[in-house]
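Peer 1: requesting a structural model of the entry that follows:
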Amino acid sequence: MEGSFELTLQIAIAVLAGISAQVVAEYLKVPSIIFLLLFGILLGPDGLSLLHPHHLGMGLEVIVALSVAIILFEGGLNLSWRDLGRVSGSLRNLVTIGTLITLIGGGMAAHWLAEFPWSIAFLYASLVVVTGPTVISPLLKHVEVDRRVATLLEGEGVLIDPVGAILAVVVLNTILNSNATPVEIFSGLLMRLGIGAAIGAASGWLLGLCLKRASFLSEDLKNLVVLAGVWSLFCLAQMSRSESGLMATVIAGMVVRASSLPEERLLRRFKGQLTVLCVSVLFILLAADLSIASIFALGWGSVLTVLALMFVVRPIAIAVCTINSGLNWRHKLFLAWVAPRGIVAASVASLFAILLTQQGINGGDAIKALVFLTIVITVFVGGLTARWVASWLKITSSEATGAVIVGCNPLSRLIARLFQESGESVVLIDTDPEACQKAAAENLPVFQSSALDPEVLEEAGVHSMGTFMALTSNGEVNLVLAQRAVEEFQPPRVLAVFPSNSQSGATNKAKVNQAFIEQLSIKTWNQYLNDGQVKLGTTILKEPGLELQQAHLQTLIRAGELLPLLVKRDRSLQVVKATEEWLCGDEIIYLLYDPRPQLLKRLSGETPSSRLALEKLPKVEEVPVVVTVSETALENIAEPVKS
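Peer 2: Next up is the predicted model:
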């Protein structure tokens, strides 16, 4: 009874410590692995001695195996075939050529700098070819870099884990069976990858088919069916060929994702929660089982080995694997900087240390210590500085420019021309042939199609644009389009014109901002543009008198006489949000309603289709107003007035 309680207490402490580490990391906006490592070491025998993972015996290996299966399946489930297609060449190179470069470079560094025997040095290198998806994914949520870079890092982290684990098994088997020929070694690697991929693809397809056909199952039960299926296919692959289960779970996750299940969002949320729990418990247990003395015993040569892996081997791998990728030097530098190792490296290293000790081969504890040292340094250096490095390189998604605008009405075309004049890319999408022809006549890139088609959005370049805006005359449609864009592509800024009381799909409504002002009547302002009853202007908010100027702006907006369109802040042009807070130095581009009768305009020689003059805001006392916007933006926007 006491023994069972001891095991229960160990698991309870691990879960409590793991979730606590996740909470602290979430609050501080840093990778959770940092606190998982710290908490695990603190609770282990070298700390408070509250947690003793070796008491779990073989149970620890079982927990590691089943947890890694869930982690890799969830990673595959989060991979989008569409996103992978944009970086497929570079990703293929990283998983193949990059793995080989890391294996050779890491082995040489471990032998020459850490003074490991060649066999042990290459076993270490095979363990650290992997990058941790459980570290990278939370990191990218906080940093939010360019989508192509994020996809490449996530794809590498998920796909290289099984490849690296299988490679490590092959290297270990070579050490244990020194008579193996190169052909046997290579064929063993391909056999494990092939069997795992085949079982994963078949099982994933069958699992997706069952979930689609089994309409009688509740959503909660379907999640549990998937969990049972993942563990079953993992065990089946392991029985067929050792270590092929890792590849099977990744491929199964990708196939299930491609099945387009109606409950996919709920499934991904459930698997995400399971992954957080598994990662938390595993890292706490493995870190608690680590001997601090063994790390210090490695000496400075091991530190130099890790630094060589980070700052020599990784940059070389990125440079070689991203040739002709379309990525610029900023993207490549960030890819080279961020390569944290994670749970797969830690778990496999722990298992290998046990196996080597059982076989009477020295070096198992040293490998485990060096792998954990690699995890600690790569996570602390890459994880804690990633946000700063991304900002310095200007590759965060918030730095992205350009816009995809749905709707080719006069207001949409005007905003598109303003983006163009600022030197930013812009693309319009509409189903109306006549509206598309007008946009094309103004030299605006346009797609005549539905914005609900993800392939059209992809072709329009939404993945590299800073803004997605739905600006049709139907507010409910705008909201649906914006929510779909959030689900599929997650642009940095998503805006739409929709009623404030709209109840359509509340799931992603919080991520969609109302454009311009609340309760905007697009038809009214489009009519103003058609009739030539507007003037385009700009004003820069300055001290003194900032509050008076802001108040005057709001007064004109509430009166329906002024429509703020864009704000230029920190040299970045962005669409105005309904909740925008004006700051000193903001340059606001707006439309001002000019209700003069059409007859007076004609008598004065003006026509609605003529170039409209700029108009500055009526001056607030002692508040300077500067007019700088080019007049050409309104050319050809207004339609001829029918007599």
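
Peer 1: C-alpha only now, for contacts and for neighbours.
Peer 2: Will do.

Peer 1: could you measure from the closest residue to Ser90 other than its chain neighbours over to Ala336?
Peer 2: Nearest residue to Ser90 in three dimensions, chain neighbours excluded: Thr322, at 5.2 Å (C-alpha to C-alpha, 6 or more residues apart in numbering). Going from Thr322 to Ala336 by C-alpha to C-alpha, to the nearest Å gives 11 Å.

Peer 1: let's compare: structure for the following, please.
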Amino acid sequence: MAIDAATTGALAPVMSFALVGALGVGAQWLAWRLRLPAIVLMLVAGLVIGPVTGLFDPGRDIGPLMGPLISIAVAIILFEGGMTLSVQSLRGAAEGVRRLVFVGAPLGWLLSALALHYVAGLGWASSAVFGGIMIVTGPTVIAPLLRQARLRRRPAQLLQWEAIVNDPIGALAAVLAFEVVLVLQAAESAGDAVLDITRGLVVASVLGVASGWAIAESFRRAWVPEFMKVPVLFTLLLGVFAVSDTVLHESGLLAVTVMGIWIANADLPSYTELRRFKEHATILLVSGVFILLAANMKFDALALLNWQAAAFVAVVILIVRPLTVLISLLGTKLPMRERLLVGLTGPRGVVLVAVAGLFAERLVAEGIEDAALLTPLAFALVAATVVLHGFSLRPMARAFGLAGAAIPGVIFVGGSRFAMAFAKALQDRDVPVLIADANRARLRSAREAGVPVFFGDILSEAAEHGVEIMSYGQVMAISDNDAYNTLVATDLAPEFGRENVFQLKRAKQDSKRHALPATLGGRITAGGLTYYELAAKMSDGWSVRSTDLTDEFTLEDWAAHNPEAILLASYDESAGLTLIEHEQAPKKLSGVRILALAPQKPDRTEAPQTER
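Peer 2: Alright, predicted model coming up:
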């Protein structure tokens, strides 16, 4: 087999899978390092190894495995999307989000289908299916764009929650439209078509609800041990998909989506761990499917993208999306500038390409020839929206007066004199700060000083909806409860990155009896002081002061004049704010401003103009 592959220029299947995985994950990592949209790099990588160089041809190198692989991957992607649709969260969401879901989703489906039919020139069958999945605005794409643009809280939340909630709804709409098209193609009469559609919906819904209920009950009653929950979930997911497809062709996608929605609303104690694992699996699958579909593109398919395709992309960006949002938000109290910003921002992601690629193949097999355009149209729409919004969102937000602070801020978990002093020092340098505490009395001094506060648990659902997370890039867990600090750091690490989550040294950390595993908690800050050691220094009159380092006044000079001071952070105009870990020095030794905790009386020998 390996000899044949080598002589024909084809890659062995194992090498093909390794190449797809390496390119997908590598593109994600490189995009993170370069702060670029990952989807653009994945598109370039897939096209380079596929139609450009011919190094990898999925049809040739993987063969009959490609179809089932993409089907299963899309099923898992849609199941994970269903697991994000919490009815309780939707009920508590802002009015604007509900409007974008209940009014915007069907309206966007209709307008997208009209654009596909009248502008792109597709038939009604292909337009209905692709128009459904076009509802999705790319939750995997919108989050990095929002972090880069740093919008104000309300428009950022509107865009983020719309993407999360409409993700499964758009997939569900496409699946339903696809089922209708299949039935209409096969049915001999209108009565048969209605009967088949009803039967498909009932079978898929019953299987999805029954499997979701079975998972929820077995997990809740501890019939499945903790270490087997994810394997059992995956096995049942694949089983439901296969059984539903066997009973009624192509109904498996609907069944697994319903199954995910049921589990999302079952209030399972282990739901967070399950969803996090599913998100990790989905990233791998999304990357792999995108690389496969891009590499499988042919130049003759790309040649189908004519002036009608360009006109379609322009109509979607400039007419369909803004019109959908403006009509959906009629009668709300949202300012017009926020409506316009949301209406002009609608990036599509890899889910659109994955689902469109799968349905395109199925529709072509059913004799709908114009469905061959769906995949290249999906690539064109994704590339255009991601690149356009990636470069335009921040300037557009500034023009509308909706841009947040340019510097990622810090969330302080735990109100104290130290937290207030540090937060105030950062706020004076235009760094966004927030002090969160469940004890209102501990927030009194911060409120009086004009420092933003959040009264409540930073891990609560109220914080998820009420805190402008996009404005912050780092977290300091500095409450008087060491266990809670560890919990906060561990829980928020996946959201902010472990390198951006800090906590105070635990009081009994040096004792083997009380030492926690290295996998828990965050990086140690505040010079390795415990909460009570830090409180004692604040009581003795210590304060947070800033000093500018120059080529003439270096870090070594500062340290010589301030032997007792404790480095907290460094600020650079280009790199922004960096919290300093215990026993760590700033990466840049000159041209930065450092913040440190120091005794009340400064050293008289230090140049007075450098310290503030």
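
Peer 1: got a TM-score for the two of them?
Peer 2: The TM-score (TM-score structural alignment, normalised by the length of structure 2) is 0.74; 581 aligned residues with a C-alpha RMSD of 5.0 Å.

Peer 1: hmm, back to that, check contacts around the residue nearest to Ser90 of structure 1.
Peer 2: Thr322 of structure 1 makes contact with 89-90, 93, 332, according to C-alpha atoms under 8 Å, 6 or more residues apart in numbering.

Peer 1: so which of these belong to helices?
Peer 2: In helices, defined here by DSSP state H, the members of those are 89-90, 93, 332.

Peer 1: quick one: which of those residues is most hemmed in?
Peer 2: Neighbour counts for these, by other C-alpha atoms under 10 Å, peak at Ser90, which reaches 24 neighbours.

Peer 1: nearest to Glu434 of structure 1 among the contacts of Thr322 of structure 1?
Peer 2: For these, the closest approach to Glu434 of structure 1 (C-alpha to C-alpha) belongs to Gly89, at 39.3 Å.

Peer 1: find the nearest non-adjacent residue to that closest one, please.
Peer 2: Residue nearest to Gly89 of structure 1 in three dimensions, not counting chain neighbours: Ser325, with 7.2 Å by C-alpha to C-alpha, 6+ apart.

Peer 1: which residues touch that neighbour?
Peer 2: 87, 89-90.

Peer 1: look up how far Arg148 of structure 1 lies from it.
Peer 2: Distance, Ser325 of structure 1 to Arg148 of structure 1, using C-alpha to C-alpha: 10 Å.

Peer 1: what do you get for Ala109 of structure 1?
Peer 2: 31 Å.

Peer 1: which one's more surrounded, these two?
Peer 2: Neighbours were counted for Ala109 of structure 1 and for Arg148 using other C-alpha under 10 Å; Ala109 has more, 26 against 17.

Peer 1: which residue in structure 2 lines up with the more buried one?
Peer 2: Mapped onto structure 2 by TM-score structural alignment, Ala109 of structure 1 lines up with Ala115.

Peer 1: Val344 of structure 1 too?
Peer 2: Residue correspondence to structure 2 (TM-score structural alignment): Val344 of structure 1 is matched to Val355.

Peer 1: ok, that match - contacts?
Peer 2: By C-alpha under 8 Å, 6+ apart, the contact set of Val355 of structure 2 is 74, 133, 171.

Peer 1: mapped onto structure 1, which of those residues hold?
Peer 2: Among the contacts of Val355 of structure 2, the contacts conserved in structure 1 (both residues aligned by TM-score structural alignment, their matches' C-alpha atoms under 8 Å) are 74, 171.

Peer 1: still on that earlier bit, got JSON lines for the ones in helices among the contacts of Thr322 of structure 1, with distance to Ser240 of structure 1 too?
Peer 2: What follows is these, written out as JSON lines (distance: C-alpha to C-alpha, whole Å):
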{"residue": "Gly89", "distance to Ser240 of structure 1": "31"}
{"residue": "Ser90", "distance to Ser240 of structure 1": "31"}
{"residue": "Asn93", "distance to Ser240 of structure 1": "28"}
{"residue": "Lys332", "distance to Ser240 of structure 1": "39"}
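
Peer 1: of those, closest to Cys584 of structure 1?
Peer 2: For those, the nearest to Cys584 of structure 1 is Lys332 (36.0 Å; C-alpha to C-alpha).

Peer 1: superpose on structure 2 and give me the mean offset of the helix or strand encompassing Ile33 of structure 1.
Peer 2: For Ile33 of structure 1, the enclosing helix or strand under DSSP states H and E is helix 32-43. Superposing on structure 2 places helix 32-43 of structure 1 at an average distance of 5.7 Å from its equivalents, by mean C-alpha distance after the TM-score superposition for structure 1.

Peer 1: what's the following helix or strand after that helix?
Peer 2: Proceeding C-terminally, helix 32-43 of structure 1 gives way to helix 58-77 as the next helix or strand, assigned by DSSP H and E.
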